[in-house]
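K.L.:
structure of the sequence below:
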Amino acid sequence: MKNYLDLVSISAKKNRRKNTMTIICIVLAVFLVSAIFGMADMEIRSQKIQIIKDEGNWHYGFNVDQSDAEMISLRPDVKSSGLYSQMLENQGYLIGDKKISIVGMDKEPFENIFDLKIVEGKYPENDDEILISENAKRGLKSSIGDSVILSSPSGGAINFTVVGFMESTSLNLADDFYGAWLTSNSFAKNITEGVKQSKFLVQFSPYSNMKKNLSEIKDSYNLSDSQVEGNTKLLGILGQSDHNYALQLYTVAFVLFVLVMLSGIIMITNSLNTNVIQRTEFFGLMRCLGATDKQVMKFVRKEALNWCKIAIPIGVLMSVVVVWALCGVLRFASPRYFSEMPIFGVSVVGIVLGVVVGVLTVLLAAQSPAKKASKVSPLMAIRGNANNIKAVKKAANTKLFNVETALGIEHAKSNKKNFILMVSSFSLSIILFLAFSSIIDFMNHGVKPIRPSSPDFSIISRENSLINVDLVRELEEIKGVKKVYGLMNDSDITAVINNREVEISLNSYEKNRINWAKRDLLKGSLSDVENGGVLIVKDRENAFKVGDSVNLKVNGNIFDLKVVGLLSSADLYSEQEILICSEDTFKKLTGKSGYSVIDIQFNRDVTDGDIEEIHEIAGEYVDYSDLREGKSEAKGAYYSMLLFIYGFIAVISLITVFNINNSVSMSVSARTKQYGFMRAVGMSDKQLLKMVASETLTYSIVGSIVGCAVGVTINKYLFKNMVTAYWGTPWTLPLTEISVIVLIVIGASIVAIYSPYNRIKKMSIVETIRAE
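P.N.:
Prediction:
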């Protein structure tokens, strides 16, 4: 041994078991930070994938002439660019009897900018070639090489040869129109009627300063703000706009990062303090051999950093595995949406910050123990009295509790600073848990595709026509169909309430919809709907309320109805007041028996053949809306955010469990000699257990009370502002969430008692009194 610091490795081998808890604390701190930022990274990746699928991978679009466009494309910071021209589906162009959205763009920018897959064939290269969507292929029964006729608004006909089929977008399928792509030259030559939109799309290098690039282009070509359009969603997720989604998400992650670092510092400081106290004689001997205060402090810091060599790689590896698991779950939960997300994705940001927080936390946590070790008097250390016990000023209260329980409570309260710190630590976990749980309520209300009534496919009646109710039974026989439910609708009905006339939209609910409405019922009863009552939907300015009698004027007849229930929301849209009744009541009031819409939910094994069968049965005099793609995209966004939020809640739970376990272990270790004295004067093992348990449960019970009081207040505030304000759902006490987190706190406290208790119980009385 050439240097006193070489003792670090020797000490680490000898005190391996004592160092385990400290290493676990460092591993936990690194893991939690890496996992937090890893989850944030995964959420940003998923949002970026969705935006590129929906909007395209371009950053700015410019309204410039061809010569300026060519000059912009030559800039070194431009990765890809191209002219994009569009004719919307409402401009009167048709293929067959279907509306069509036509886009003009050349092959290279299409492949670089738009995330649309060509499922068969190739992209058009000549002026007479066309690429059409898959739903057009099915509707036209077309193949590659076939000729299709594009009808213009004035009645002209343009012939194209089909060279490929691209995947249908969620908008194509939902609004039941075809999509088509042409070359830029073909679009300019053939699409001459109606209002066209053209812009030169630019995709900058991902590491360039896009705001600066935009400013330079605007100045160079004298462009006004009206000549520039930004892909605001993508720019926001990339952190290149004022609406910085990534920054907001990382801000949330940073707040948790700070909380985790503080918790880590507390845990590691407690662990190091105990470690130093247990090795008082060792540091005293170092002082006897001539070590200075600074050398002892340097030794403690070096020892702490030495633990990082083991702890940091383990923590980082654990976080990487968690990120992999998240990517795998997202791909399994929504394969359409997350098909391109790599299962073995690695968050570099998470790893770097995990390493930084590991080292930084250890250095900050080592300050106090290092100073304490350096101040150990050689004489006091050798005599074993470095950890002086403070004099007791007040005896424990044994009137309400037995002696061992009263002593445990007194131990908890004896150090006010420590008591406040422990209670705050316990309560902070509960507050964060209850605050984040309100975000889940917001998501469950806001994302309609996850609602049980959300359809996968809809058949919609055309103007002045209705769909025969017998069609429902025929559709139910199709193999891939899970549920079929219709909706009857009649608008512009006059209702009289309190001598005031109101225009309403009357809608029917059959048994499936009535059953699903149970979760949305705010007031009243659904059972009375079958008896002629009507439901209303929560609005900011409801004309009716539960219990009102309503007079409806329908076809010259007047009907008296009663409002029997209020729903927080419904899968209906109308600018008029919405009333909902049963199918029998609707038929009685209006005399109509046909459906305006038939909604269908599919089984997992539904095929394109089943969709074709639906088209054959329903016929060509109705419109179709395939909502599967959009529903899948929305579910993907929901699942990614849900994993993000539940991940934070899991992190909070982990902080709670390990902090409690570590705090209890450190507290018991610090009082080992006291417990030895108590055992020496006759305290039994059972009484010792009760004393340790009462001290620990004092922290957890008081922390739970404080945490629940503050957490419930915050939960109520967030719920009212995020949910009640928009959907009308009243706040209720989150008993489930409270029960879960309180059980976690108390359960972790009980489990944490046994390890240090068993350790002391196995030691002889002499060993506990002489414990380092």
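K.L.:
going forward, measure contacts between C-alpha atoms and count neighbours the same way
P.N.:
OK.
K.L.:
center of the protein - which residue?
P.N.:
Within the chain, the residue whose C-alpha comes closest to the C-alpha centroid is residue 641; the distance, by C-alpha atoms, centre = their mean, is 1.7 Å.
K.L.:
before we move on, what SS does that residue have?
P.N.:
For residue 641, the assignment made with DSSP: H, G, I helix; E, B strand; the rest coil gives helix.
K.L.:
skipping adjacent residues, who's closest to it in space?
P.N.:
Distance criterion C-alpha to C-alpha, 6 or more residues apart in numbering; nearest residue to residue 641, sequence neighbours excluded, is residue 43 at 6.6 Å.
K.L.:
sequence B follows; please return its structure for comparison with A:
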Amino acid sequence: MLRATLKSLLARKVRLVLSMLAVVVGVSFVTGTLVLTDTLNRTFDTLFADINKNVSVAVRAVNQIDPSSDNGRPPLPATVLPALARVDGVRAAVGSVSGQAVLVDPRTGKAADGGGAPGIGTNWTGGQPTASEQIAEGRAPGPGEIVVDRATARSMHLALGTRIVVQTKGPPGTYTLVGTFRVAGQDSVGGAAVTAFDTATAQRVLLAPNEFSAVHLAAAPGIGQEQLRARVAAVLPGGVEAITGKQLADENAGAVQQAIRGFSTFLLIFAAISVFVGAFIIFNTFTMLVAQRVRELALLRAIGASRRQVQLSLQVEAAMVGFAGATAGLVVGAGLALLLRAAVGAFGVSLPGGSLVFSPRTIVVAYAVGVVITSVAAFVPARKAASVPPVAAMRETYVLPSRSLRLRAISGFALSTLGVLLLVLGTASAGKSGATSVGVGAAAIFLGVATLSPLLSGPVIRVLGTPFVSMFGTTGRLGRENAMRNPRRTASTASALMIGLALVSAFAILGQSIKESVRATVTDSLGADFYLSAKGFGQGFSGQVARDLAGKPGIDTATGLRGGLAKVDGSSVQLLAGDPAGLLKVLAIKKVSGDIHALGDRTILVEDGVAADHHFTVGQKIRVAFPDGSEDLTLVGTYKKSQVAGSWIISTAQYARHTPDDLDLFVLVKRADGASPAAVRAQIDAVVKPFATVEVRDQSEFVAQQEKQVDQLLGFIYVLLALAVVIALFGIVNTLALSVIERTREIGLLRAVGMSRGQMRAMVVMESTIISVFGAVLGVAVGSVFGWALTRALEGQGITAFAYPASTIIVVILIGVLLGILAAVFPARRAARMDVLRAISTA
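P.N.:
Modelled structure (predicted):
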């Protein structure tokens, strides 16, 4: 039986390749994602281990909100340095300063592009026992001088002696470039532009005079990291901690790896979609192969093969196809990982060199996906093959019996009903749980509709095929009848396409709804005329901008918005901080109780629903934990839910008391009554000109920029979903190719009675197009329901409007038509080229 299985596979090489394609694409996506994740993880593990290899112990203030995060971590006074240097076993104690510093390209006047990586400022400690940086060209910086990482200097074409503007938390300063450096043997730290000042300058522009972000200690010979950490911890005051150099490296790498894990999970979701679609194709392929090999299977039964042997033979064949597809998928996945890593580099993130990482987990997962999915998808066709009676070998007209669609209708209806109930539950729930319920419900509806699609295919295809009959007569009628001939096969092929196009439709609806929500939010919740933000995602800019704009002619209000994490009742919350006088003018905050205008020192405003959940009342003291400690703030007012303001508001002065940063995320400007918008814009442009990272937009430009970000994300999602659509395209090609082989004699007879080659090609193209349009129509219908439910479930996240992108949906259906035409090229050509006499004589 094994020899027979192998011969059967090798005798049908084209079918083998077509069957493998779905496996290869799905496995390569999974493999590429895992390889890229493992490679990036090892890259940053090695990088941060090398950067901190000379640090035995790091001393820093405790971050009360997130112990491993440096965001908001309070600084250390420089007076701790001599005390730490006297600890037994400390060879050297070196103060470290870090903060945000953005280089301004002297040629263009624009900020250095780090591809999303932040601009980092630090003090130069090269030559110290704890340092890992070395001068590459030039020398170390002195007052009024800087050195930058070698990769940034090369990308910006900076020559030594160049005068460069650097943006920090205060007004921009101009410095002379006197050197470039490497860090741990690398030209770049993950693509970030790193600027190093002398220590006194770094303290002044990044923190404050006589302050350090941390102190790094080098151990004397023979002293281990844990041993030195214990000695140092014994002399530290409260609120200060000591960690080992290894812990520091692990924390630094962990922050990056957390982002990598999120990106990896995102990619694996789409990989799972591709595998799911591939399962439909594999099932369809093996069902058709079994139908075409009825006499062969019957002969095996007639010469003594048992049912179990026949089924096992088909399962082994499927496993071999899966194994071969997984092997090819591993190779293709490695290439995909290289492409993804190159894409990361194209965005300006310079990664340290190194080979790809193929962990045992990746190989196991690749073969598990390939072999298991293929074997499971082929189980039902294999069981059907085992049911072929030996007597069928003597009857040319024997066909496999089809079960009633009644059971299919019941199960499909049950799955669809379950999916609808989960969608309803998801739309009634808020936040992540609601979105999860909608996602599970959508999957159930996909399966339910796919199960019901054989019942739908007849009447729907009859309607969809009518225009072809009207335009092409008999040829169009034959194409329609061929699409209706085998409802299960047509439904399975269309369902694979349905999933991809349904997700495209759903995300198109979600994206359009987000855009509409942004427009509504800006109109209803923001009262600003101009919006200032930094170019880099999540990066801030100097609070000096808002201070410089205040009081300028034609400007009524210019208020900066900033914020960060805090804790209330043990839970993390996001604070918004702003100037109390200007905040209420630019944000449409509606009072519920108390006096929202009383916001000031040691006070707080809370959204009324959140206040009710915590049982807070106006006048009550609320204990708020900041990174540097806790403080009691008086609740002076509550307000209605705001998509912009969030749930917790304090004053900028209150926030600044607990953070060393003076960075705004946004500045909102409201012009005075009667002031010319053009004149006010000119005033703003003049103020922000020295701040190269700041972008100025009016209300319409701000909305357009938010919409552009949505379009960019949707474009990325569409590219990932395109893989699932490509698999579905392979499925249509596969189905048509096998169908042409199955109908060889029929095709010969049609040619014999006068059908031309052109008519034959047209018939196959029409069959393919009708099947594709059927899948597209199903996809748009299911995707519309899914998109609506997802929009409703995310209402609490700021998606307050539902919008239906009719033009995009029409494009989705047209894509279905195009896919049908493309998928028919190879099968139609094969059908038209058949030798008529040989085709007629085929059994």
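K.L.:
and the gap between the residue nearest to residue 641 of the first structure and residue 312 of the first structure?
P.N.:
With the distance defined as C-alpha to C-alpha, to the nearest Å, residue 43 of the first structure ends up 24 Å from residue 312 of the first structure.
K.L.:
and if you look at residue 663 of the first structure?
P.N.:
The span separating residue 663 of the first structure from residue 312 of the first structure equals 21 Å under the rule C-alpha to C-alpha.
K.L.:
and what of residue 730 of the first structure?
P.N.:
In terms of C-alpha to C-alpha, residue 730 of the first structure sits 46 Å off from residue 312 of the first structure.
K.L.:
these two: which is more packed in?
P.N.:
Each of residue 730 of the first structure and residue 312 has its neighbours counted (other C-alpha atoms under 10 Å); residue 312 has more, 25 against 13.
K.L.:
now name the helix or strand holding the aligned residue in the second structure for that one.
P.N.:
Residue 312 of the first structure is assigned residue 326 in the second structure as its aligned equivalent, the criterion being TM-score structural alignment. Assessed by DSSP states H and E, residue 326 of the second structure sits inside helix 307-346.
K.L.:
can you check residue 822 of the second structure too?
P.N.:
In the assignment (DSSP H and E), residue 822 of the second structure maps to helix 806-823.
K.L.:
buried residues in that helix?
P.N.:
Of the residues in helix 806-823 of the second structure, those scored as buried under the neighbour-count criterion (16 or more other C-alpha atoms under 10 Å) are 809, 812, 813, 815, 816, 817, 819, 820, 821, 822, 823.
K.L.:
and for stretch 586-593 of the first structure?
P.N.:
Residues 586, 589, 590, 593 are the ones in stretch 586-593 of the first structure that count as buried (16+ other C-alpha under 10 Å).
K.L.:
show me which pair in the residues you listed is furthest apart.
P.N.:
589 and 593 (10.5 Å; C-alpha to C-alpha).
K.L.:
how close does the helix holding residue 822 of the second structure sit to the first structure?
P.N.:
For helix 806-823 of the second structure, the mean distance to aligned residues of the first structure following superposition is 3.7 Å (mean C-alpha distance after the TM-score superposition for the first structure).
K.L.:
for that helix, which helices and strands make contact with it?
P.N.:
Packing contacts for helix 806-823 of the second structure, counted by 3 or more C-alpha pairs under 8 Å, 6 or more residues apart in numbering; DSSP states H and E, involve helix 487-525, helix 699-742, helix 757-793.
K.L.:
what range in the first structure does stretch 277-292 of the second structure sit on?
P.N.:
Using TM-score structural alignment, the residues of the first structure aligned to stretch 277-292 of the second structure are 263-278.
K.L.:
and what about residue 390 of the first structure, helix, strand or coil?
P.N.:
Counting by three-state DSSP, the backbone at residue 390 of the first structure sits in coil.
K.L.:
what about it, how many residues nearby?
P.N.:
8.
K.L.:
tell me how far it lies from residue 671 of the first structure.
P.N.:
When C-alpha to C-alpha is applied, the distance between residue 390 of the first structure and residue 671 of the first structure equals 12 Å.
K.L.:
need the overlap of contacts for the two.
P.N.:
Overlap between the contact sets of residue 390 of the first structure and residue 671, as judged by C-alpha atoms under 8 Å, 6 or more residues apart in numbering, is nil.
K.L.:
from the contact counts, what lies against the longest helix seen in the second structure?
P.N.:
Longest helix in the second structure by number of residues (criterion: DSSP state H): helix 431-485. The contact analysis (3+ C-alpha pairs under 8 Å, 6+ apart) places helix 431-485 of the second structure against helix 406-428, helix 487-525, helix 757-793.
K.L.:
follow-up on the earlier one: reformat the helices and strands packed on helix 806-823 of the second structure as CSV; add distance to residue 466 of the second structure.
P.N.:
Compiled in CSV, those are given as follows (distance: least, C-alpha to C-alpha, whole Å):
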stretch, distance to residue 466 of the second structure
helix 487-525, 17
helix 699-742, 21
helix 757-793, 10
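K.L.:
between these, which gets nearest to residue 395 of the second structure?
P.N.:
Of all these, the one in closest proximity to residue 395 of the second structure, counting by C-alpha to C-alpha, is helix 699-742 (16.4 Å).
K.L.:
average offset between the next helix or strand along the chain from that closest one and the first structure?
P.N.:
From helix 699-742 of the second structure onward toward the C-terminus, using DSSP H and E, the following helix or strand is helix 744-752. Helix 744-752 of the second structure, aligned to the first structure and superposed, deviates on average by 3.7 Å (mean C-alpha distance after the TM-score superposition for the first structure).
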